[in-house]
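> Just a sequence and a predicted model for now, questions to come.
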Amino acid sequence: MSQYESDLLRLLEERGHLHQVTDAGALDALATKEIVTGYVGFDPTAPSLHIGNLASIMLLKRLQQAGHRPIVIMGGGTAKVGDPSGRDETRTMLTDEKLASNIAGIKGSFERILRFDDSETGALLINNDDWLSELGYIEMLRDVGPHFTINRMLTFDSVKLRLDREQPLTFLEFNYMIMQAYDFLVLNREHGCRLQLGGSDQWGNIVNGIELTRRIDGKEVYGVTAPLITRADGAKMGKSVDGAIWLNEEQLPAYDFWQYWRNTDDRDVGKFLRLFTDLPLDEIARLEALQGAEINDAKVVLANEVTAMVRGEDAARSAETTAKQTFAGGGAGEDLPTLSLGADGMALPAALTAIGFTASNGEAKRKIAEGAVKLDGQPITDPALVVTVSEGSEVKLSLGKKRHGILVH
């Protein structure tokens, strides 16, 4: 039985999204009697978000599902400074043009997952550059500066860890927590926003915003963080051996996105179904209880549900069909990456690298030597092999059991 009365906190708790809450009793009471506006910030440092960000997007989705109003904050202003949380080095400075381009690329992910309309619970997407870039420096120092002490700022992990490792923390980055706190103040004033949500690494930044809003305007606002999501093997969610698992098709084909979820560790299936799908909890309990080879059925459900939410129903169906053709029938599905070799063919290591299976020809040669590379299902151990494909035909290239592609003329 949940300790909470509100649909919001009960939903977050039962789905595994709840880690820390400021004044849980007061937030619970507020959420039972009125629509709560809450936000999550996303700094547009790349043209796509990745599945590490998906946990935070799901916080906004759950907020909306519980009858409240989500705000997506695009950090066009804060990204010019860079969040030092969890980083050992200074971020690369991004131009206004690059930030605008990244924001344009990211927006589609939110539009698929959240409902944007004119209703009381319709999502909003706002760029904090709208107010941060308008601030006068002296104004900011006078109005906001007195509410932050250097002593306190030095205790936050984002600062402390960098200094403990003797890595430089620039004055620019040192201001990040002040700017994020100011976001909460502005959103409360302009949109009646009472809640900030985020990952557990954002706890310090969230608390700063709560305290600033209380000190300047005397308003009570709240914070919720989600646990850091790790896989059963201890790795951080969102990374694979081949790099980040991007939400956008341009950065990662739908088949590879689907395959990442299909390859989930048996121990993580239930957790990921609760966090990243809308399946009923009793159905999730049934799926995670499957044993032996049957657990693979649950993984297909997981892959289909997440891919449909992030990429669309057609992408999920197409990826599953490709997987069935590739693995069950030994054929090659339409979604597999394709590489054209030309009339003269291509050395096998170069083909592995060109199609994106290996980072270098040296790595490709090692994989060939290990017997991990196959052409049309036949192991190849000769790193000097030049692969040729006759016009109108194709060859299936495989690296291990999970990476497959098509070589054409």
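In hand now; what should we look at?

> Only C-alpha atoms from now on, for both contacts and neighbour counts.
Fine.

> Helix or strand for residue 105, just tell me which one.
If you go by DSSP states H and E, residue 105 is part of helix 96-113.

> Next, the buried residues of that helix.
For helix 96-113, a neighbour-count test (16 or more other C-alpha atoms under 10 Å) marks 99, 102-103, 105-107, 109-110, 113 as buried.

> If you count contacts, what does that helix end up packed against?
With contacts defined as 3 or more C-alpha pairs under 8 Å, 6 or more residues apart in numbering; DSSP states H and E, helix 96-113 has these neighbours: helix 51-65, helix 295-311.

> can I get those in CSV with distance to residue 126 and mean neighbour count?
Putting the helices and strands packed on helix 96-113 into CSV (distance: least, C-alpha to C-alpha, whole Å; neighbours: other C-alpha atoms under 10 Å) gives the following:
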stretch, distance to residue 126, mean neighbour count
helix 51-65, 14, 22
helix 295-311, 21, 21
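
> Reformat these as TSV; add distance to residue 378.
Putting the helices and strands packed on helix 96-113 into TSV (distance: least, C-alpha to C-alpha, whole Å) gives the following:
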stretch	distance to residue 378
helix 51-65	34
helix 295-311	26
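
> Could you point out which of these sits nearest residue 183?
Closest approach to residue 183 among the helices and strands packed on helix 96-113 (C-alpha to C-alpha): helix 51-65, 17.0 Å.

> so how far is the following helix or strand past that closest one from its chain's centroid?
The helix or strand immediately downstream of helix 51-65 is strand 69-74, counting by DSSP H and E. Per C-alpha atoms, centre = their mean, to the nearest Å, the displacement of strand 69-74 from the mean C-alpha position of its chain is 16 Å.

> take a look at this one as well, against the first:
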Amino acid sequence: MKNKFLAEMSSRGYLSQCTDFDKLKEISDKKSISAYIGFDCTAKSLHVGSLLQIMILKMMQKYGHRPIVLLGGGTTLIGDPSGKDSTRKILEKTEINNNIKSIKKVFNKILDTSNKNTKPIYVDNAKWLTKLNYIKFLRDIGSHFTINKMLTFESVKLRLEREQSLSYMEFNYMILQAYDFYQLYKKNNCILQIGGSDQWGNIVNGVELIRRMLKKEAYGITSPLITLASGTKMGKTESGAVWLNEDLFSAYDYWQFWRNTDDRDVKKFLNFFTELETNEIDNLFKRKSNINDLKILLANEATKILHGEVASNKAEQTAKDTFHGKGLGSSLPEIIVKKKDIIKGIKLLDFLSKNQIVHSKSEARRIIENKGLKINDILIADPKKILELTDFTNNVLKISYGKKKHYIIKIN
């Protein structure tokens, strides 16, 4: 059954490139393998752009393989230049460590931690990268890399072609990532690295370093970078990034994100972000199922994987209550206000911007002038409106921004 791991990767569209597909298939046919994906920890949560990689780790477990989650406490100190137009902000170790603790919560929710043979192994590359002796590292590891080849990698080439600065610190990132693979091969018998297609050059470096240093064979796989039919970047909304940690992005907003998928992306996302069988997905489209029903299916299944079935069902019911029943769905984002502030009166524009319902007072004014804001389902036409006690029913009101953004305001 082990070989079905690569077969399903291919059928779901997860597979872009592989250093030696036939050999890797042969090995994974015979035994369980360990594979790793690295995640830099530049924020306290990963966003939905990282979800495809996590789904691949989850699928590994399904077929009896063990995932290794590398949380890059060391490489985050440097910053990966891949796909970046400028140098990342340099973070302090304390902030990175706090980010790692927060990010691990998502992996523990999505991955199976109950099976001792396939439960994820967490590693932090700071354990070896921060202890390196610079001269020894240059002699032992740096001697296996040529500047000529490093200059051909896309992450470097694009920055130089655009005449955007690339620091020597960032230039070293690909060597450090190769060294990570080398360390994991030695310490954890990890024979496979997986990453997005922008990581291909970095992954090949690791494969070659293991071959030269250990005289052993290792393998690399990349998944495609996600492009949306609309042309926008995956995981961006009007209010910002779609974070995977619930304290930054609610289960209801997460459900709505998937529900609002472009029609043209629904089938791809059902394959990418749910555990529905691929033949079942194909049959749904052959039967020409209602596209909105398929979007709800996508939202339910994707939300269930991250937040659980109860939260998924609750989000769906909230959407029905909000959009069809004109009610106050129980999963809508809540904002608490003090009664004394409401008694004094709060300027609506100030309230909207202060609570990040919109980005600024000028944006709030434009939305109201364009008839895009409702309070308790009643259109607001006056940008000078003051929120008062009379706007609340039983200390609660609903603010609706456009057709899909709703907030419950409660008086404490």
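Thanks, I have the structure now. As the structure is a computational prediction, the values presented were derived from the model and not from experiment.

> Superposed, what's their TM-score?
Once superposed, chain against chain, the TM-score is 0.95 (TM-score structural alignment, normalised by the length of structure 1); 405 aligned residues with a C-alpha RMSD of 1.7 Å.

> thinking again about what came up before, how much does the helix holding residue 105 of structure 1 deviate in direction from helix 295-311?
Relative orientation of helix 96-113 of structure 1 versus helix 295-311 (axes from the mean of the first three to the mean of the last three C-alpha atoms, to 10 degrees): 120 degrees.

> quick one: helix 96-113 of structure 1 aligns where in structure 2?
Counting by TM-score structural alignment, helix 96-113 of structure 1 falls onto residues 93-110 of structure 2.

> element containing whatever residue of structure 1 lines up with residue 122 of structure 2?
When structure 1 is aligned by TM-score structural alignment, residue 122 of structure 2 is paired with residue 125. Remark: residue 125 of structure 1 resides in strand 124-127, with elements defined by DSSP H and E.

> Touching the helix or strand that that strand is followed by from outside, list them.
Toward the C-terminus, strand 124-127 of structure 1 is succeeded by helix 129-132 as the next helix or strand (DSSP H and E). With C-alpha atoms under 8 Å, 6 or more residues apart in numbering as the test, helix 129-132 of structure 1 has contacts from 75-78, 179.

> So residue 123 of structure 1 sits against residue 112, correct?
No. Look at residue 123 of structure 1 against residue 112 with C-alpha atoms under 8 Å: they stay out of range, at 11.7 Å.

> and the gap between whichever residue in structure 1 pairs up with residue 201 of structure 2 and residue 33 of structure 1?
Per TM-score structural alignment, the equivalent position to residue 201 of structure 2 in structure 1 is residue 204. Separation of residue 204 of structure 1 from residue 33 of structure 1 (C-alpha to C-alpha, to the nearest Å): 28 Å.

> ok, these two, which is more surrounded?
A count of neighbours by other C-alpha atoms under 10 Å puts residue 204 above the other of residue 204 of structure 1 and residue 33, at 17 against 9.

> in which helix or strand would I find that one?
Taking DSSP H and E as the definition, residue 204 of structure 1 sits inside helix 203-217.

> Superposed on structure 2, what's the mean shift for the helix or strand that that helix is followed by?
Going down the chain from helix 203-217 of structure 1, the next helix or strand is strand 222-226, by DSSP H and E. Its aligned residues in structure 2 lie a mean 0.6 Å from strand 222-226 of structure 1 after superposition (mean C-alpha distance after the TM-score superposition for structure 1).

> can you name the residues of structure 2 that strand 222-226 of structure 1 overlays?
Against structure 2, strand 222-226 of structure 1 falls on residues 219-223 (TM-score structural alignment).

> what distance separates the matching stretch from the middle of the whole chain?
On C-alpha atoms, centre = their mean, the centre of stretch 219-223 of structure 2 falls 19 Å from that of its chain.
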